[in-house]
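K.L.:
Let me see the structure of the following:
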Amino acid sequence: MPSARPRKLAKVPFVELADGRLQGVVSSGSDIGRVYVSSIEAGTYAFACSTNNNRPCGGANGWFCNHIRALIGEAVLQYGGERVARYLKVEVSGDEADAGAVIHAMTSTRPAQGDRSAAAQVFSRFLRHLAYLELVPATAPLPEMQWFPTTRAVA
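P.N.:
Sure, this is the predicted structure:
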């Protein structure tokens, strides 16, 4: 599915709506070698943010940190505000479904810190996506993608 609008991958290289969460990887603003794995649960808005080494984010002390805010902003660019709001079960009107409105609606409920246990799975999926970028372009099938249906008839 194409992005709702083009986005820059330097700050938030990976964002997905999966497993009942908005989750992704956000680059550190201060250390080029560090990334944060951030997530927000749909419905409860419980959030988690930690480094790729599972150290808690210093900015997520009861409120959304800058990593969470950046993740929401990029998700709105990737999927559109209405889809992100619907997935997270945030009540905003369709014409107001921008990142600011989604963040405001969630923070007005005072979300709690969530469980960081999903960070390893999210980071692993991000690394798997990066591995595809290192492949030499070819038309041969990839073994791990064999389960995708083909469009041509098999004789």
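
K.L.:
From here on, just use CA atoms for contacts and neighbour counts.
P.N.:
OK.

K.L.:
So for the helix or strand hosting Phe123, what gets flagged as buried?
P.N.:
Remark: Phe123 resides in helix 119-133, with elements defined by DSSP states H and E. Residues Ala119, Val122, Phe123, Phe126 are the ones in helix 119-133 that count as buried (16 or more other CA atoms under 10 Å).

K.L.:
what about the closest residue to Lys89 other than its chain neighbours, is that helix, strand or coil?
P.N.:
Closest residue to Lys89 apart from its sequence neighbours, by CA to CA, 6 or more residues apart in numbering: Gly43 at 5.1 Å. Three-state call for Gly43 (DSSP: H, G, I helix; E, B strand; the rest coil): coil.

K.L.:
please give me the structure for this one as well, since I'd like to look at both together:
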Amino acid sequence: MTYSSFVCSSQKNAAMKRDIKQVPFVELFNHRLQGVVSSGSDIERVYVSFFEAGTLDFYCSTNNNRPCGGLRGYPCKHLEAVMKEAIAAYGIDQVSNYLKVSGDASQINSLVDILNRRGTVKKEPTSEVFSRFLNYLRYLELETSNSPLPEMSWFV
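P.N.:
Okay, here's the model as predicted:
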């Protein structure tokens, strides 16, 4: 499988603007790159996806714990979107370091460079990731304030 090209700006660690409509939640947490991806066809469905640090094992399922139909032994488009948005949010150096991507770090310059070192499908419940996402959504209901919310630092 070939992955669509996504190369960061000339600065490898530069964070870029994220597409929060497609991927409203992405984080580096608990030895995973994990996130939530909006469904393109059903407004009530999201996909919960993760890559595990060290192995790059991955999984993707719906918010109802149904496996992603595009998950066929390699990362689906939802996993690719999570990786792309993580690189935009944190920079490729931080993502590759956090995931402990093998090989020469100077040779990891794009999404493809990470995904080509892929792991295997690791079916695990994604409820923890989805719960964390729902917990962050509660901040949208807070009254407007100029006080910082440290927990919202991922929401650039």
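
K.L.:
Just give me the closest of the buried residues of helix 119-133 of the first structure to Glu74 of the first structure.
P.N.:
Phe126 (15.3 Å; CA to CA).

K.L.:
how about that closest one, what does it touch?
P.N.:
Contacts for Phe126 of the first structure (CA atoms under 8 Å, 6 or more residues apart in numbering) come out as Phe14, Gly24, Val25.

K.L.:
what do you get for Ser61 of the second structure?
P.N.:
With contacts defined as CA under 8 Å, 6+ apart, Ser61 of the second structure is in contact with Tyr47, Val48, Ser49, Pro67, Cys68, Thr126.

K.L.:
can you check Asp19 of the second structure too?
P.N.:
Per CA under 8 Å, 6+ apart, neighbours of Asp19 of the second structure: Glu85.

K.L.:
Need the counterpart of it in the first structure.
P.N.:
Following TM-score structural alignment, the counterpart assigned to Asp19 of the second structure within the first structure is Lys8.

K.L.:
returning to what we had before: would you point out the most distant pair within the contacts of Ser61 of the second structure?
P.N.:
Once CA to CA is applied, these give Cys68 and Thr126 as the farthest pair, at 11.9 Å.

K.L.:
joint contacts of these two?
P.N.:
Contacts common to Cys68 of the second structure and Thr126, judged by CA under 8 Å, 6+ apart, are Cys60, Ser61.

K.L.:
What segments of the second structure are helices?
P.N.:
With helices called from DSSP state H, the second structure shows them at 77-90, 92-98, 111-115, 127-137.

K.L.:
Just say which of those is most tucked in.
P.N.:
helix 77-90 (a mean of 24; mean count of other CA atoms under 10 Å).

K.L.:
what residues does it touch?
P.N.:
With CA under 8 Å, 6+ apart as the test, helix 77-90 of the second structure has contacts from 6, 8, 13-19, 23, 26-27, 33-37, 47, 49-51, 58-60, 70, 95, 111, 154, 156.

K.L.:
Pull out the buried members of these.
P.N.:
Burial by neighbour count, 16+ other CA under 10 Å: within the contacts of helix 77-90 of the second structure this picks out 8, 13-16, 18, 23, 26-27, 33-37, 47, 49-51, 58-60, 95, 111.

K.L.:
In strands only, show me those.
P.N.:
26-27, 33-37, 47, 49-51, 58-60 (DSSP state E).

K.L.:
Would you mind measuring from the one residue sitting closest to the centre of the second structure to Ser106 of the second structure?
P.N.:
For the second structure, the residue nearest the mean C-alpha position is Val82 (2.9 Å; CA atoms, centre = their mean). With the distance defined as CA to CA, to the nearest Å, Val82 of the second structure ends up 22 Å from Ser106 of the second structure.

K.L.:
cool, and Arg45 of the second structure?
P.N.:
Arg45 of the second structure is 38 Å from Ser106 of the second structure, by CA to CA.

K.L.:
And the two? Which one has more around it.
P.N.:
For Arg45 of the second structure versus Ser106, the count of surrounding residues by other CA atoms under 10 Å is larger for Arg45: 14 against 8.
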